[in-house]
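**Student:** Quick one: sequence and predicted model below, then my questions.
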Amino acid sequence: MSLSPEARKTLAGITTATITTVLLKKGLRNVWMRGARPLRPGLPRLVGPAFTLRFVPAREDLATPESWSSPISTRTAIEAMPEGCIAVVDAMGITDAGIFGDILCARMMKRGVTALVTDGVVRDVEGVLGTNLPVWCDGYAAPPSVAGLTFVGWGEPIGWGG
């Protein structure tokens, strides 16, 4: 889904409090994302279509270094991300395995991804900050995602942060 420049400008000027109130009046009561905070203080409000990614609990038989080059991998998902999207990642609130580090965040920047938002954590925090990709997450952890999560797909409905 693309947004017109006018729609982006309008949405960028509306507070999240206003958006949640409007959605509440339309009967949507559970519409905010829990757990995410800006990795770097002072990040601006950003607008873009969501590009969803989903992790499930770790499966040792599936979450292996060899899986990183599988057709269903985070690397493949990043290559499918359209310019201007916001990567919205369901990491099930797991905070002891980082979903992306500096290399994958740098690739998202190169592809023109607007931001990364997750209920999980990132790795290589200094490197991620160095990419200048705006990131909202629940912190950072050194272990890779395969230590606690298995990536299963993108472009699907997700259950993010409750």
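**Tutor:** Cool, the structure landed.
**Student:** C-alpha only now, for contacts and for neighbours.
**Tutor:** Will do.
**Student:** Now do the strands in the protein.
**Tutor:** Ranges of strands in the chain, per DSSP state E, are 37-38, 50-57, 86-90, 115-118, 135-137, 149-154.
**Student:** Please compare the first structure with the one that follows:
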Amino acid sequence: MTSSDDALAFKALQGVTTATLTTILLKKGLRNVWIRGAFPIAPDAKRIVGRAFTVRFVPAREDLATPESWSSPKSTRAAIEQMPEGCIAVVDANGLTDAGFWGDILCARMAKRGVAALVSDGVVRDLAGVLTTGLPIWAAGTAAPPSVAGLTFVDWQQPVGCGGVAVFPDDVIVADRDGAVLIPAALLAEVVELAIEQERLEGWIMEEVESGAALPGLYPPNAENKARYEASKKAQA
């Protein structure tokens, strides 16, 4: 897809909840798309949409996971400099929760580069400073120790397993207060179309519920209610 296609798709997805997306993807046979452990660290998190830029860690190995490794040409610092504006950094931190894979200075640099968000199954450190950067973050919490206490950085833009979900570079991530969901890149256009219609339908169903309608035959709609819904769409066209 072109950048203009992305802009249109992402704008549409701004109005679609991750709950709706998991239902749409489930109907297409994809059950494992919700990234476990990735929750917004700020209570006022807004929905974020972007292409995945993947970052991979493996468990710590003492000869490799050292403070000196932070100066290597292949390091977390170098990875950040490759992140394009608008991407969502997806960090595979092995679900480790007793070492912070990222801290405030790294988050500040990402924010300065225009990275849209950070999503991980691991934890961040320097929480007070991280929050001041304004970078939207979905993670499993916080911890004081540095990454090398439990993780070895490997590379960027490789397939990763984040929160039990297979994430490939340029897959699409949508994150909101319910967590972060992956849309396979090849399915983006189709999922967007289906999700917009699903949100419209559920909005109509909610109006019916608020008007006192009972759920059987309404959610999901039977033939009669489907006809009523379609008629309401034509009336609004």
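**Tutor:** Nice, thanks for sending it over. This is a predicted model, so every value here is computed, not measured.
**Student:** Same list, the strands of the first structure, but as JSON lines with distance to residue 4 of the first structure please.
**Tutor:** Listed next are the strands of the first structure as JSON lines, based on distance: least, C-alpha to C-alpha, whole Å:
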{"stretch": "strand 37-38", "distance to residue 4 of the first structure": "26"}
{"stretch": "strand 50-57", "distance to residue 4 of the first structure": "15"}
{"stretch": "strand 86-90", "distance to residue 4 of the first structure": "15"}
{"stretch": "strand 115-118", "distance to residue 4 of the first structure": "18"}
{"stretch": "strand 135-137", "distance to residue 4 of the first structure": "23"}
{"stretch": "strand 149-154", "distance to residue 4 of the first structure": "24"}
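**Student:** JSON lines for the ones you listed, including distance to residue 44 of the first structure and mean neighbour count?
**Tutor:** Output for those, formatted as JSON lines (distance: least, C-alpha to C-alpha, whole Å; neighbours: other C-alpha atoms under 10 Å):
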{"stretch": "strand 37-38", "distance to residue 44 of the first structure": "10", "mean neighbour count": "16"}
{"stretch": "strand 50-57", "distance to residue 44 of the first structure": "17", "mean neighbour count": "21"}
{"stretch": "strand 86-90", "distance to residue 44 of the first structure": "14", "mean neighbour count": "24"}
{"stretch": "strand 115-118", "distance to residue 44 of the first structure": "11", "mean neighbour count": "24"}
{"stretch": "strand 135-137", "distance to residue 44 of the first structure": "11", "mean neighbour count": "23"}
{"stretch": "strand 149-154", "distance to residue 44 of the first structure": "26", "mean neighbour count": "21"}
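**Student:** Out of those, flag the one nearest residue 96 of the first structure.
**Tutor:** Taking C-alpha to C-alpha, strand 149-154 is the member of the strands of the first structure nearest to residue 96 of the first structure, at 9.6 Å.
**Student:** and that closest one, which stretch of the second structure?
**Tutor:** Here strand 149-154 of the first structure aligns to the second structure at residues 151-156, judged by TM-score structural alignment.
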